[in-house]
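K.L.:
give the three-dimensional model of this entry:
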Amino acid sequence: MSNTEKPLYSIKDISRLSGVSIATLSRYFNGQSIRLSNEEKVKKVLEETGYRPSIAARFMKGSSSGVIGLIVPEINHPFFAMIAEGVMQEARSKGQLVLCGSSAGSIDIERQVIDQFSQSILDGLIYIPVAKAENLPAIENFRNLPLVITARKNIIKGVPHIYHDGEKGGYLSTRYLIQLGRKRIGFIASFWDPPCANTELLSFMEQPASNTFSSVDRFRGYVKALKEANIPYDPDLVVVTGYGHKSGVDAATSLIGRFSGCNGIIAMTQAVANGCASQFKRQGYTIPSDISIILFDANESKADYTFTSIELHLIEMGRESVRSLNGLIEGKPVSSICLDVELCVRDTTAILKHT
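P.N.:
Predicted coordinates for the structure are as follows:
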């Protein structure tokens, strides 16, 4: 071991160095009262060693807290809020409590939340990472804790993932717009932290790191449908942006400014679709006759239009995540699950009438 490396301590080491039993340490780490002299010994050793207890060290074998963790990129975002609702419904039906944390779309905050959760009393963790291919937070403190990744795929090897068939969603939405006679279809790719520009998205799609992004997964379906219909791919019809209303406004402004001739739009969220539609309307375009719009998982209660959408069944995704996590907690083999999607036709798509 080099001089710069810190020694790794186990719970047994802390027991030996402090002179207290593992059972006493377990009570201390769980917030239970122990003899004051023992508490002082433990604190002294923890300060000297820098030891931070992992979840695995918190419980005696076979014990359970009845609490599971949920980490989401943004709790106020409708997409994640619906998943969280499903998680809580299923957990409640099993008599479990849910400790929820938000990373606010930030890798740094996400790392802090993971660190805080690693010091909490959890039986397992449902984790929706900020979809960034590089610098994913280390989760070493959860190495021995049951873990499920939700709404993403191929994030952490050997961990079950619960995700939707994003490629199918991108394909169904693009194919439907083509069937309506629309061949200039804009794709608005939303990211918390964009990995590339619109001109690079096609090549980025071929990189292994792209698998962590739901927007890229949907983009694959978009490209597949265009190719199937012999429609040339045009990067000017692709906009890389964020997730909010302003992102949609900016995306529509970009498409108009590029003179792209866009007559169809695929948006990742309702907020983006609302912003996009409002900007097109301000510029004199009519929805859906001039420009038809399809989004992923519409929430009609907050929609400016009754959008045609790819339905994702987010509450069921949350419930399925808890079922998988409980399978891991019970020691059962659990595989990744790809949930199906379907196209729901509403008012924002129409046949293109040629003049």
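K.L.:
for the rest of this, base every contact and every neighbour count on C-alpha atoms.
P.N.:
Will do.
K.L.:
helix, strand or coil: sort out residue 167 for me.
P.N.:
Put simply, residue 167 is helix when judged by DSSP: H, G, I helix; E, B strand; the rest coil.
K.L.:
wait, isn't it in contact with residue 225?
P.N.:
No - with contact defined as C-alpha atoms under 8 Å, residue 167 does not reach residue 225; the gap is 10.1 Å.
K.L.:
OK, contacts around the residue nearest the centre of the chain?
P.N.:
By C-alpha atoms, centre = their mean, the mean C-alpha position of the chain lies nearest to residue 128, the distance being 4.0 Å. Shown in contact with residue 128 (C-alpha atoms under 8 Å, 6 or more residues apart in numbering): 70-73, 149-152.
K.L.:
looking at these, which is nearest residue 113?
P.N.:
residue 71 (7.7 Å; C-alpha to C-alpha).
K.L.:
you'd agree that closest one is up against residue 118?
P.N.:
No - in this structure, residue 71 is not within contact of residue 118 by C-alpha under 8 Å, at 11.8 Å.
K.L.:
more crowded one of these two?
P.N.:
residue 71 (25 against 22; other C-alpha atoms under 10 Å).
K.L.:
helix or strand for the more buried one, which one?
P.N.:
Per DSSP states H and E: residue 71 is located in strand 67-72.
K.L.:
that strand packs against which elements?
P.N.:
strand 97-102, helix 107-117, strand 124-127 (3 or more C-alpha pairs under 8 Å, 6 or more residues apart in numbering; DSSP states H and E).
K.L.:
distance from the chain centre to that strand, please.
P.N.:
Put simply, strand 67-72 sits 13 Å off its chain's centre (C-alpha atoms, centre = their mean, to the nearest Å).
K.L.:
quick one: the strands in the protein?
P.N.:
67-72, 97-102, 124-127, 147-150, 161-164, 185-190, 238-241, 264-267, 292-296, 308-311, 337-339, 342-344 (DSSP state E).
K.L.:
and for comparison, fold this next one:
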Amino acid sequence: MRKVTVQDVAALAGVSPATVSRVLNGGSVKEDLASRTYAAIETLGYEIKTKKKHNISREHAFIGVIVPDISSPFYSEIVSGILKEALLYQYEVIIKSSEGSQYKEKECLEQLSHLPLHALIYYPMATIDYLYEIDIYKQIAIVIGGRENISTPFSHVYFNNEKAGYLATKYLTKLGKKRIYYLGPIHELEKPITSIQELLSLEEEPNKGFYVSLKRLEGYKKALSEENIPFDLELVSLCGYTWQDGYEAARAIITKMLDVDAIIAVNDMVATGMLKFLKEQGIRIPEDLSIIGYDNRSIAEISEPPLTTIDQNAYELGRECVLSAMKQLQEHKIESRSLDINLVIRHSTAATNL
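P.N.:
So this is what the prediction gives:
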């Protein structure tokens, strides 16, 4: 079988070979181009070879990476960070996308198990039981990315989602907001958790760290409690991740006539979809209603108005996962690391006029 080349990847992604090269070396590339490039890499099975930066003598080895959606700008940034850091340690990186399927996730684990892996960086859907079924994963460094402390034998690197929910809510209360709608992300399962009651039932589960929605909600509830604002289930729901999901969520919120004065959205894309619907209804942002997004993607800066948002550095998350894997390999150190987040204040939020 003919070996897949950079030119093949470029042709499938609809980009230039130079763009593919920049992506592979962790260079600056527009989000959509990087996403298309990573999707082509995964589709074609292109093996990413990193350049040698250290004179380390050891056998040829790989870092395996499994993410839920390689075409997602969020995960493509994570992969860029992984590639950049792996470059320093002479590892080849093999990327697999589970495409939001637990079955495909298991298939990815089986495929990677046939390679001489030294480490696996794994962003699981809802269970890591498959890891225990394959012998190689008992012998190599494992880093669970994006999930909080779901299994003690492995290292974890994740964002502080509770703090994110807290910061967003606390800021809105300081602006005088009392009716703050929390729109959490539907957990990425083949059978998604779509009701807030179902999500709340998981609060005592040992693996609740899987659920980003739940951690953000804990921060939301804490901030409300500190301001003596009662928690109201009517002001909480779950949503998908797209612009259209945001548009429809805004329609549902307005239809319920809940007298909302602020919304915390799933991500920046959802927030921009909400902005579109609300403007169509003559609702002014931020004069009538404030909105906060998540991720601090480029769309947050160019939306109208520019979005106040939670900044999560996906690129840094990827880098830190590699560093955590190296600590396991070199120091036999298992760690749990929470990466900090920040609130970026722009023009989609404003104080309530009393």
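K.L.:
overlay the chains and give the TM-score.
P.N.:
After superposition, the two chains reach a TM-score (TM-score structural alignment, normalised by the length of the second structure) of 0.77; 291 aligned residues with a C-alpha RMSD of 2.0 Å.
K.L.:
on that earlier part again, residue range for the strand holding residue 71 of the first structure in the second structure?
P.N.:
Mapped onto the second structure using TM-score structural alignment, strand 67-72 of the first structure covers residues 62-67.
K.L.:
residue 121 of the second structure: what's it in contact with?
P.N.:
Counting by C-alpha under 8 Å, 6+ apart, residue 121 of the second structure has contacts 63-66, 142-145, 321-322, 325.
K.L.:
map it onto the first structure.
P.N.:
Match for residue 121 of the second structure (TM-score structural alignment): residue 126.
K.L.:
what count of nearby residues applies to the counterpart of residue 170 of the first structure in the second structure?
P.N.:
Taking TM-score structural alignment, the alignment pairs residue 170 of the first structure with residue 165 from the second structure. Applying other C-alpha under 10 Å, we find 26 residues neighbouring residue 165 of the second structure.
K.L.:
ok, residue 165 of the second structure - contacts?
P.N.:
215-220.
K.L.:
dump the residues you listed into a markdown table; add neighbour count as well.
P.N.:
Formatted as a markdown table, those follow (neighbours: other C-alpha atoms under 10 Å):
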| residue | neighbour count |
| --- | --- |
| 215 | 22 |
| 216 | 26 |
| 217 | 26 |
| 218 | 18 |
| 219 | 22 |
| 220 | 25 |
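K.L.:
now, which of those sits nearest residue 270 of the second structure?
P.N.:
Nearest member of these to residue 270 of the second structure, counting by C-alpha to C-alpha, is residue 216, at 16.1 Å.
K.L.:
counterpart of that closest one over in the first structure?
P.N.:
Under the pairing rule here (TM-score structural alignment), the equivalent of residue 216 of the second structure within the first structure is residue 218.
K.L.:
is it true that that match touches residue 166?
P.N.:
Yes - applying C-alpha under 8 Å, one finds residue 218 of the first structure in contact with residue 166, separated by 4.7 Å.
K.L.:
just name the closest of the contacts of residue 128 of the first structure to residue 191 of the first structure, please.
P.N.:
residue 73 (11.4 Å).
K.L.:
next, count neighbours for the closest one.
P.N.:
The local packing of residue 73 of the first structure (other C-alpha under 10 Å) involves 22 other residues.
K.L.:
wait, isn't it in contact with residue 108?
P.N.:
No - in this structure, residue 73 of the first structure is not within contact of residue 108 by C-alpha under 8 Å, at 11.4 Å.
K.L.:
which one's the longest helix in the second structure?
P.N.:
helix 314-331 (DSSP state H).
K.L.:
what's the offset of that helix from the middle of its chain?
P.N.:
That offset, for helix 314-331 of the second structure, works out to 17 Å (C-alpha atoms, centre = their mean).
K.L.:
need the counterpart of residue 107 of the first structure in the second structure.
P.N.:
Checking with TM-score structural alignment, residue 107 of the first structure has residue 102 as its match.
K.L.:
which residues sit in contact with the residue nearest to that match when sequence neighbours are not counted?
P.N.:
Once flanking residues are discounted, residue 102 of the second structure sits nearest to residue 125: 6.5 Å by C-alpha to C-alpha, 6 or more residues apart in numbering. By C-alpha under 8 Å, 6+ apart, the residues touching residue 125 of the second structure are 68, 100-102, 105, 188-189, 210.
K.L.:
what's the distance between residue 114 of the second structure and residue 137 of the second structure?
P.N.:
Here residue 114 of the second structure is placed at a distance of 11 Å from residue 137 of the second structure (C-alpha to C-alpha, to the nearest Å).
K.L.:
neighbour count winner among these two?
P.N.:
residue 137 (19 against 9).
K.L.:
my guess is that one contacts residue 131, does it?
P.N.:
Yes - judged on C-alpha under 8 Å, residue 137 of the second structure makes contact with residue 131 at a distance of 6.0 Å.
K.L.:
what separation is there between the residue of the first structure positioned farthest from its centre and residue 11 of the first structure?
P.N.:
Distance from the C-alpha centroid of the first structure, by C-alpha atoms, centre = their mean, peaks at residue 37 (45.7 Å). Separation of residue 37 of the first structure from residue 11 of the first structure (C-alpha to C-alpha): 19 Å.
K.L.:
and for residue 103 of the first structure?
P.N.:
Distance, residue 103 of the first structure to residue 11 of the first structure, by C-alpha to C-alpha: 29 Å.
K.L.:
now swap in residue 142 of the first structure and tell me
P.N.:
15 Å.
K.L.:
tell me how far residue 199 of the first structure lies from residue 330 of the first structure.
P.N.:
Residue 199 of the first structure sits 47 Å away from residue 330 of the first structure, going by C-alpha to C-alpha.
K.L.:
likewise residue 222 of the first structure?
P.N.:
For residue 222 of the first structure relative to residue 330 of the first structure (C-alpha to C-alpha), the value is 40 Å.
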